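In: how would this look folded up:
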Amino acid sequence: MENMETLSETLHLDSHLSLEDMPDLNLYMDQVIQLFERHFGDTKRNEDEKILTKTMINNYAKGKLFFPVNNKKYSKEHLILISMIYQMKGAISINDVKTTLNQLNEKVTDENAFDLQDFYGYYLQMTARNAEKFETDIQDHHKQVTKTIRELGDKDENYLEQLMLIAVFTNMSNYYRRAAEKLVDQLGTDQETN
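Out: Predicted coordinates for the structure are as follows:
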């Protein structure tokens, strides 16, 4: 079985779109797609997977997941929102992403009311800390699973270790997804009452 350090390296936990990676000039859709492919391409499960497509961006725009573009060009603020959409859509539904970003879009379009770049910078700091914590957590899970499976004394030890790790990882993922969904539900209720 692959060790957890190697697994962690293959996940490319440091893949993100930093503020420095985003140009100060507005981009056309094809340029946005290229930028995302460059920065998130290593995270694809296989070569056929697409990070971002024209259809996805158009659907996000039609669904009002981000504020309208100007002259078919995407600003740095659009790139930030698309990056957040990209990260969230892997765990929660597009409707939940929309609910989550609705008020943020309003804040961004209200002149000088909110600095999205500062907010995103803090978000990136949190993701870096989360990556470090994740690496420690998967090492801890691996040690515990290995110990437990070895005590079973089964000849299919390698398979059982992988099975248990998959079960543990998906279980943790479900905890975080459910917590996020509860927060989205509260956010949706809060938005309805305002």
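
In: going forward, measure contacts and count neighbours with C-alpha atoms only.
Out: Fine.

In: Centroid-nearest residue for this structure?
Out: Nearest residue to the geometric centre of the chain (CA atoms, centre = their mean): residue 87, 2.0 Å.

In: Using the three-state scheme, assign residue 23.
Out: Under DSSP: H, G, I helix; E, B strand; the rest coil, the three-state class of residue 23 is coil.

In: Settle this for me: it is touching residue 76, isn't it.
Out: Yes - proximity of residue 23 to residue 76 meets the contact threshold set by CA atoms under 8 Å, at 7.0 Å.

In: and these two? which has more neighbours close in?
Out: Neighbour tally, residue 23 and residue 76, criterion other CA atoms under 10 Å: the higher count belongs to residue 76, 18 against 12.

In: Please give the structure of this sequence too, so both can be compared:
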Amino acid sequence: MKKEQYEQLKNFQCPKWKDLPSFDIYMDQVIFFINDRLKPLYFDSEKNVITSNMVNNYVKNSIVKPPIKKHYKPYHLAFLIAVCILKRCYSLTEITQLIEIEQAMEAPSIGDVYDSFSACFDHYLHQIMAYGTVKEEYTFANPNKEQLLMNSVVKTIVYKIHTEFEMYDCIQKEDKD
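Out: Prediction:
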């Protein structure tokens, strides 16, 4: 089982903006999409990555914008995916602050900010799963303060995922002994 989970993490691809449904979807489709795509990151849990109650809570707390006539758009999915990844290390208050900071970035679109986050996440996850550490930093052309913060935040999350994976492996070995 460990090898399969390791391979899933090592080869994980965070959905890019172009991979998100380009049409409006309902809550149950949002839940299915995110659980399906992010499950490898939650290798040690049988629970869903996200539930409708969680989505409603994020909307209620203004972490994510409310749906439009019960329809979710690509930007809803992008924010929810980011929240699901960020919650591995950060409180909802911190996540709200991080999202506000990243929204202040001078980027052409939400899709560009999301793709930067996604690419940064994939970059660090692949390196840390392969080598146990970062061999090469993710670089932005002319990094601003917000991008440097994104780099630090993502590294923290990925190191936590790696640490949990190694701990999970050790616990599994102890249970077999």
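
In: before we move on, which element is the residue nearest to the centre of structure 1 in?
Out: helix 76-88 (DSSP states H and E).

In: Would you check the span in structure 2 matched by that helix?
Out: Using TM-score structural alignment, the residues of structure 2 aligned to helix 76-88 of structure 1 are 74-86.

In: what comes into contact with that stretch?
Out: Applying CA atoms under 8 Å, 6 or more residues apart in numbering, the contact partners of stretch 74-86 of structure 2 are 17, 20-24, 30, 34, 38, 49-50, 55, 64-65, 67, 95, 110-111, 114, 157.

In: go on, stretch 36-49 of structure 2?
Out: Here stretch 36-49 of structure 2 makes contact (CA under 8 Å, 6+ apart) with 5, 8-9, 12, 14-15, 34-35, 81, 84, 161, 165, 168.

In: What is the most widely separated pair among those?
Out: Spanning the widest gap among these are 15 and 168, at 25.2 Å by CA to CA.

In: Look at the two and report which has more neighbours.
Out: Neighbours per residue, other CA under 10 Å: of residue 15 of structure 2 and residue 168, the larger number sits with residue 15, 19 against 15.

In: Surely the more buried one and residue 117 touch.
Out: No - using CA under 8 Å, residue 15 of structure 2 makes no contact with residue 117, being 10.4 Å away.

In: what about residue 3 of structure 2, distance to residue 165 of structure 2?
Out: Here residue 3 of structure 2 is placed at a distance of 11 Å from residue 165 of structure 2 (CA to CA, to the nearest Å).

In: now residue 5 of structure 2
Out: According to CA to CA, residue 5 of structure 2 stands 9 Å off from residue 165 of structure 2.

In: higher neighbour count, the two?
Out: Here residue 5 of structure 2 and residue 165 are compared on neighbour count by other CA under 10 Å; more neighbours surround residue 165, at 21 against 17.
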